[in-house]
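> pasting the sequence and the predicted model now:
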Amino acid sequence: MILLGILTAIGSVSIDMYLPAFPAIQQGLHTTTGQVQLTLTAFFVGMLSGQLLYGPLSDRFGRRPPLIGGLIIYIIGSVGCTLAQSIEALMFWRLIQALGACSGIVLARAIVRDRCDPREAARSFSTLMLIMGVSPILAPLLGGYILQVSDWRVVFGLNVLFGIGCLIATVTMLRESHTPRADASLGLGPVFSSFATVLRDRDFTVHAISGGLAQAGLYTYLAGSPFVLIELFHLSPSAYGWVFCANSVGLIVASQVNSALLKGSDIHTMLRRGLLGVIAGAALLIVAGLSGVAVLPLLLAGIFVFMTCLGFVNPNAAAASLANHPERAGTASALMGTLQYGLATLATFAMGVVHDGTARPFAFGMAACGLAAWLVLRTLGIRHTAPLQTATATS
């Protein structure tokens, strides 16, 4: 489980560590704030598109071979980021880096579903959040420290070392959880048919979209907070790291409370309660955005409540999405991840388009994602009065 948590965190490490470096990258590559934010958008594009490849490949060949291949691609992309001499080159290599990083995320989820029933999967996802939650705590702090003593390129150099460590651990420690299926064709027709089967499941679609919208609020925070907190409110990179740390601690604690409460509750009840908490955070963000004055404490409070409640939303939305598809866990996990990162890409792109030099696009963007997540589940979700039927993995 520790290794799965580390593999799930590979995307977070690749994002969180370089966020404090946004201003330094802007100066070093002689570009604009918007262009630097597009390096994050490029990463999201890679994350959403790559997952569609790893899901069917892992259902056909098992989880280990695609994961090993993805980690090799991640290492190559990280080397490219380290050596990039222009913002366009950095965008390209961030895209390649993401195409590799998404293998860890989609296949770790699939492995959990291979081994667990839906409720136990939700508890396992909460455990993964505890492990991968170390990344949002340490990565920004480490990134901020690196900027005080060295160059932003060192951040990507550490990504290279992290990728090599993950590759060695995967090859030597991770056991296969899914028997390769010779009948799982990789032709376009069968692959799209498998995608369609999963998408026709209302439980999957509603929970994946609702969870994806909430997750888009998280990535709106990731994309917008460096400008808002460092440039607009003049926090130092190290202070920004501590703010990031506090929000990550809230998310981790909530995920562990969620795991404990699942012993006596079902995943749907916990998801609904978590989204109500997200709504409370969204309300604080709206008030902060409408105030028109420097309301840093209120803004930080809204972010903290929103981020903390994701500790209840993310594990249960993921478990509910994958519950009905043990035989297609790789494909379902890939589609879920693609929806999430697709929504994240749209949210961060929209925030960049309406960027006006204030905190309003950031605050309203996060709030809109949270409200939309709640509305999707409230209006389209199937009302479950009992836990989902426990499914036994076939692999």
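Yep, that arrived.
> use CA for all of it now, contacts and neighbours both
Fine.
> so which residues of the stretch 201-350 of the chain form strands?
Applying DSSP state E, counting those that start in this stretch to the stretch 201-350 of the chain gives no strands.
> check contacts around Ala373.
Neighbouring residues of Ala373 by CA atoms under 8 Å, 6 or more residues apart in numbering: 209-214, 275.
> got it, and Phe22?
33, 36-37, 226.
> helix, strand or coil for it?
With DSSP: H, G, I helix; E, B strand; the rest coil as the basis, Phe22 sits in helix.
> same question, His30
coil.
> how near is it to Ile111?
43 Å (CA to CA, to the nearest Å).
> again with Ala368
Counting by CA to CA, the gap from Ala368 to Ile111 is 32 Å.
> on that earlier part again, nearest to Leu174, of the contacts of Phe22?
Gln37 (34.9 Å; CA to CA).
> okay, now the one to match up with it:
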Amino acid sequence: MRIQPTSFAFTLLLGFLAAVPYSGIDINLPALAATGATLGASPSDVGLTMSAFMLSLAVAPLLYGPISDRIGRKPVVMAGVALFAIASLACAAADSLWMLLICRFVQGGGAASTTMTFAIIRDLFDETIARAKIASVVIAVNVVTVVAPSAGAALLAVGSWRLIYLTQAAAGSVLLLAVLLGFAETAKIAAAGRLRPSAVIADYRRVLTNPAALAFILVGAAGGATVFAYVTGSSLFFIGVVGLRPDQYGLIFSACSAAVMCGAFIDSRLGRRGIAPTTVLTIGLVLLFTVASALLAMTLAHWTPPALLAALLMAVALAFGLSMPNIMNATMQPLPDIAGAVGAAAGSIQMTSGAIASGLVATLFDGRSALSMTAVMAAASLLALLLYLLFARPAVRRLHPAPALTPAQ
């Protein structure tokens, strides 16, 4: 019953696994007020459950990565998905905010195991095919991002917020069964590899001292911070300043998610046509910075027509979709023997930078404009572009120098 890695079903399984952390955030958004009403807490206090989930997402991969390099990807993913399902049941049964906070932290720790998806892709495929697979995974993640809030609202309408967690438990159980029956181990485990603290530290030292891997990790973190800033700031601006209803804002959010999918699809098609990933990544990061800068200039000029602002945010999302598959692919290439540690470091740093960007946007929001959002977006996108041009691209050229020309050439 093994699923062939080259099949669409395998790509779909990887996409669903990679989407677990995001679904754990988005599907719960419509239920914050209802959860608070049951537990005797304010919606803002219940919002701390999102912070607990994201904190665990940032920390747990640092454990999973080195473990998966030594005992394999499959047992790590299975244990994590099982923990996600059990913690989801515990969330559904929580009778206090503190209990829900603890359960959400554990749930996030389980969901974090699915960040091994990119290490699995690196295990199985060469650079060209991996680029297309990562693009497909990005598309799947954003499909879930589009669907999850509406699914959460529908579940809340027919049941309660507890039904949302029960649904997450059921989804986790289905994924666990799919991994158990359809997934074969992909990691090349060294016979001498042992899980010692000193070995784990050595792995992360290798990641953080490898010029190419570290440079692309930081580029991805800065690009991710740009998107986290828009996710946080767009809701504050469109709902809090413009006065859109949540369902109206949901259409904008869905359109931006569709733009990410479109960018990833375009990148995949360009890869099949032989367009170099460096070319696409350069275009994506330049577009990201250009649009973010235009948004900042519009905000400073006090000219922010909502329709134009939404269109430019879609362009930001498109640029992110173009860039991210190439960033992740390049991040995983230099150290294939510890791909789990590389992916874990990348995911943890990106989640941390995203949380910082989101916090800055929320803290600096003035209640009247989109300035906090556009300023953080412009700064983060500029940082991503500079890190790529000054560090990441030169590091790749040093690793893969152009062949010298012979006199006959």
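Sure, I can see it. Note that this is a predicted model, so its numbers are computed, not measured.
> what's the TM-score here?
Laid over one another, the chains give 0.89 as their TM-score (TM-score structural alignment, normalised by the length of the first structure), with 389 aligned residues with a CA RMSD of 2.6 Å.
> max pairwise distance over the contacts of Phe22 of the first structure: which two?
Maximum pairwise distance among these (CA to CA): 10.8 Å, between Val36 and Pro226.
> circling back: who has more neighbours out of His30 and Ile111 of the first structure?
Ile111 (25 against 10; other CA atoms under 10 Å).
> how much space between Met54 of the second structure and Leu180 of the second structure?
Distance from Met54 of the second structure to Leu180 of the second structure, by CA to CA: 26 Å.
> secondary structure element for the counterpart of Ala170 of the second structure in the first structure, which one?
Counting by TM-score structural alignment, Ala170 of the second structure corresponds to Leu161 in the first structure. Taking DSSP states H and E as the criterion, Leu161 of the first structure maps to helix 153-173.
> now do the contacts for Leu142 of the first structure.
With contact set as CA under 8 Å, 6+ apart, Leu142 of the first structure has these partners: Met17.
> my bad, Ala79 of the second structure
Contacts of Ala79 of the second structure by CA under 8 Å, 6+ apart are Gly110.
> that one -> the first structure?
Alignment note: Ala79 of the second structure maps to Gly69 in the first structure; criterion TM-score structural alignment.
> so where does that match fall, helix or strand?
Counting by DSSP H and E, Gly69 of the first structure is found in helix 64-83.
> the inter-axis angle of that helix versus helix 153-173?
160 degrees (axes from the mean of the first three to the mean of the last three CA atoms, to 10 degrees).
> pull out the buried positions in helix 64-83 of the first structure.
64, 66-68, 70-82 (16 or more other CA atoms under 10 Å).
> does Ile67 of the second structure really touch Arg196, like I thought?
No: applying CA atoms under 8 Å as the test, Ile67 of the second structure and Arg196 come out as separate, 9.7 Å apart.
> those two: who's more crowded?
Ile67 (21 against 11).
> so the top helix by length along the second structure versus helix 161-182, what angle?
Counting residues, the longest helix found in the second structure (DSSP state H) is helix 127-158. In terms of direction (the same axes, to 10 degrees), helix 127-158 of the second structure departs from helix 161-182 by 150 degrees.
> superposed on the first structure, what's the mean shift for helix 127-158 of the second structure?
Taken against the first structure, helix 127-158 of the second structure registers an average deviation of 2.1 Å after superposition, with mean CA distance after the TM-score superposition for the first structure.
> check which residues of that helix are buried.
127-146, 148-153, 155-156.
> can you tell me how far the equivalent of Thr117 of the second structure over in the first structure sits from Ala9 of the first structure?
Mapped onto the first structure by TM-score structural alignment, Thr117 of the second structure lines up with Ala108. For Ala108 of the first structure, the distance to Ala9 of the first structure equals 10 Å [CA to CA].
> measure the mean distance from stretch 313-327 of the second structure to the first structure post-superposition.
Looks like 0.9 Å for stretch 313-327 of the second structure (mean CA distance after the TM-score superposition for the first structure).
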